[in-house]
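Undergrad: Quick one, structure for this:
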Amino acid sequence: MNLTKQSLAKMIDQTLLKPFASEQDFKTLCETSKQYGFKMVAINPAVVKTCLKYLEGSDVLAGAAIGFPLGQNTIETKVFETEDAIANGSGEIDYVINIGELKNKNYAYIKQEMETIVGICKKHQVTSKVIFENCYLTDEEKVKLCEIALEVRPDFIKTSTGFGTGGATLADVKLMKSIVKDQIKVKASGGIRDLKFAQELIDAGVERIGTSCGVEIVDALAG
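TA: Below you'll find the predicted structure:
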């Protein structure tokens, strides 16, 4: 894939999910994201309004992380978080599945959760991303999640939160793509800190990159 700085930037969700980040940190995040033309700032729901204030006049979206980072909330709690984030102006939703219920092989629960949150996003014309947190999953579980996603049809399935024991891997991306093919987009996140790895992931079929190193990645691209 022939990338330009502009096209690469539009594939990046610039991330700031640290619990101790200040408003100045978010102001810097948003100003930088406007300057580079990133697709989205990936943030916790409490600062959606704050970031939208600093993103005003740009097409950079504010994306809220739901059930983050553990996924161990009830569906009802995730629904409230999702609706509240959208009401506050969030243009994209990244939610973490209930990993425990997946381990329990409670696939009906996983599907219900996905259908519910993706349904809210579709109703409001907001992009939905389902976070698998692959570092805790077997390949069999990853495949099962992909199969459920093919039934529900979120906009993206996503490798990781960046808060687990591991992040994006080429092997996981290739596995996910082998199941969903071009029917659902794949987002890679967690541990993506340089252009070389970002390009490898994109070549493997990734259409969105979640990283706190977007500036460094884009600046490393020639031209």
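
Undergrad: C-alpha only now, for contacts and for neighbours.
TA: Will do.

Undergrad: for Thr161, helix, strand, or coil?
TA: Following DSSP: H, G, I helix; E, B strand; the rest coil, the label given to Thr161 is coil.

Undergrad: what's near enough to touch it?
TA: Thr161 is in contact with 68-69, 96, 131, 133, 167, 189-190, counting by C-alpha atoms under 8 Å, 6 or more residues apart in numbering.

Undergrad: Against Val152, how distant is it?
TA: Per C-alpha to C-alpha, to the nearest Å, Thr161 is found 21 Å from Val152.

Undergrad: got it, and Leu61?
TA: Leu61 is 24 Å from Val152, where distance means C-alpha to C-alpha.

Undergrad: More neighbours: which of those two?
TA: Leu61 (24 against 16; other C-alpha atoms under 10 Å).

Undergrad: Closest to Gln6 out of the contacts of Thr161?
TA: Nearest to Gln6 among these, counting by C-alpha to C-alpha, is Ser189 at 19.6 Å.

Undergrad: What is the neighbour count of the spatially closest residue to Leu16 that is not a sequence neighbour?
TA: The spatial neighbour of Leu16 that comes closest, neighbours along the chain excluded (C-alpha to C-alpha, 6 or more residues apart in numbering), is Ile43 at 5.6 Å. The local packing of Ile43 (other C-alpha under 10 Å) involves 24 other residues.

Undergrad: Second chain to compare with the first, below:
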Amino acid sequence: MTSPVKVHELAKMIDHSLLHPTMTDSDMVQGCKIALEYDVASVCIKPYAVPLAVDILKHSNVLVGTVIGFPHGNSTLEIKVAETIQACKDGAVEIDMVVNIGKVLQEDWDYVEREIAAVCRATHENGGILKVIFENDHLPEAKYKIRLCEICSKLGVDFVKTSTGYGFVKGADGSYNYKGATPDDLELMRSHSDSEIQVKAAGGVRTLDDLLKVKALGVSRIGATATVAIIHEAKERFGDGADKNVVMEDSPSGY
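TA: So this is what the prediction gives:
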């Protein structure tokens, strides 16, 4: 189908990711300046650097987000709640929390629901929004993802999110592979979550075409490190801020 696209609206789909373990404070300062220049939706920054991002972005409409239990989801429920409260006190307004993946795989749904509920409550009570990260590369069957969507819908979280960007899976040959946000998973998460819950794609969305394809699947946010390249390509293709018509693929096979 054909629909109008604005570069600014595409930029507002991007959470600019500043989470790589090797990033220094100066790297994150530069990343915040990129987010400010391109007026993206948010930065998603290391927890200790939330105050730094808040200071740089305080006079903009670029939001500050951070991660909880990142990247493996192994922290205790109490620590995840404490991290959330501290992040919100430091000025974060978006919280991306990793579920306890082992508990999901053993189908301890009471624990999983209790943990998500506790972090959701702490986030909302402190004025934030919650994105729940499934880490789909570690979930080999659709049933796990569907149940997580059902729990998130029941609890009223704000987003369901595919991946951390760091969920590498060890293969039989010893190599590590990572898929990230796949079309099948995005379709599943959109179809099994309440309509009020948004979907965030993270991992593998590196180009403008990638962004447009996941947008066509109902995604409203992406996590990206390739922000500059994506927006530059959008400006070249659509013009800087102008409305253009673009063909959105109904069923992309991949990206």
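
Undergrad: what sits against the residue nearest to Leu16 of structure 1?
TA: Each residue near Ile43 of structure 1 by C-alpha under 8 Å, 6+ apart is listed here: 15-17, 62-65.

Undergrad: Farthest-apart pair in the residues you listed, please.
TA: The most widely separated members of those, counting by C-alpha to C-alpha, are Leu17 and Ala62 (12.4 Å).

Undergrad: May I ask which two of the contacts of Thr161 of structure 1 are separated the most?
TA: Longest distance between any two of the contacts of Thr161 of structure 1 is 15.0 Å, between Phe68 and Gly167; criterion C-alpha to C-alpha.

Undergrad: Tell me the secondary structure at the spatially most central residue of structure 1.
TA: A centroid search over structure 1 (C-alpha atoms, centre = their mean) returns Asp94, at 4.8 Å, as the residue closest to the centre. Assigned by three-state DSSP, the conformation of Asp94 of structure 1 is strand.

Undergrad: equivalent range in structure 2 for the longest helix seen in structure 1?
TA: Of all the segments of type helix in structure 1, defined by DSSP state H, the longest one is helix 107-123. In the comparison with structure 2, helix 107-123 of structure 1 aligns to the range 109-125 (TM-score structural alignment).

Undergrad: swap in stretch 16-30 of structure 1?
TA: On structure 2, the counterpart of stretch 16-30 of structure 1 by TM-score structural alignment is residues 18-32.

Undergrad: Any buried residues in the matching stretch, and which?
TA: Across stretch 18-32 of structure 2, burial judged by 16 or more other C-alpha atoms under 10 Å covers 18-19, 28-29, 31-32.

Undergrad: which residues in structure 1 form strands?
TA: Using DSSP state E, the strands of structure 1 run over residues 12-15, 40-43, 61-66, 92-96, 127-131, 156-158, 185-189, 208-211.

Undergrad: As TSV, those strands with distance to Thr74 of structure 1 would be great.
TA: Below are the strands of structure 1 laid out as TSV (distance: least, C-alpha to C-alpha, whole Å):
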stretch	distance to Thr74 of structure 1
strand 12-15	25
strand 40-43	21
strand 61-66	11
strand 92-96	11
strand 127-131	16
strand 156-158	20
strand 185-189	24
strand 208-211	25
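
Undergrad: These: which one's closest to Lys49 of structure 1?
TA: Among the strands of structure 1, strand 61-66 comes nearest to Lys49 of structure 1, with 8.6 Å by C-alpha to C-alpha.

Undergrad: packing partners for the closest one?
TA: strand 40-43, helix 48-55, helix 75-87, strand 92-96 (3 or more C-alpha pairs under 8 Å, 6 or more residues apart in numbering; DSSP states H and E).

Undergrad: Cheers, nothing more for now.
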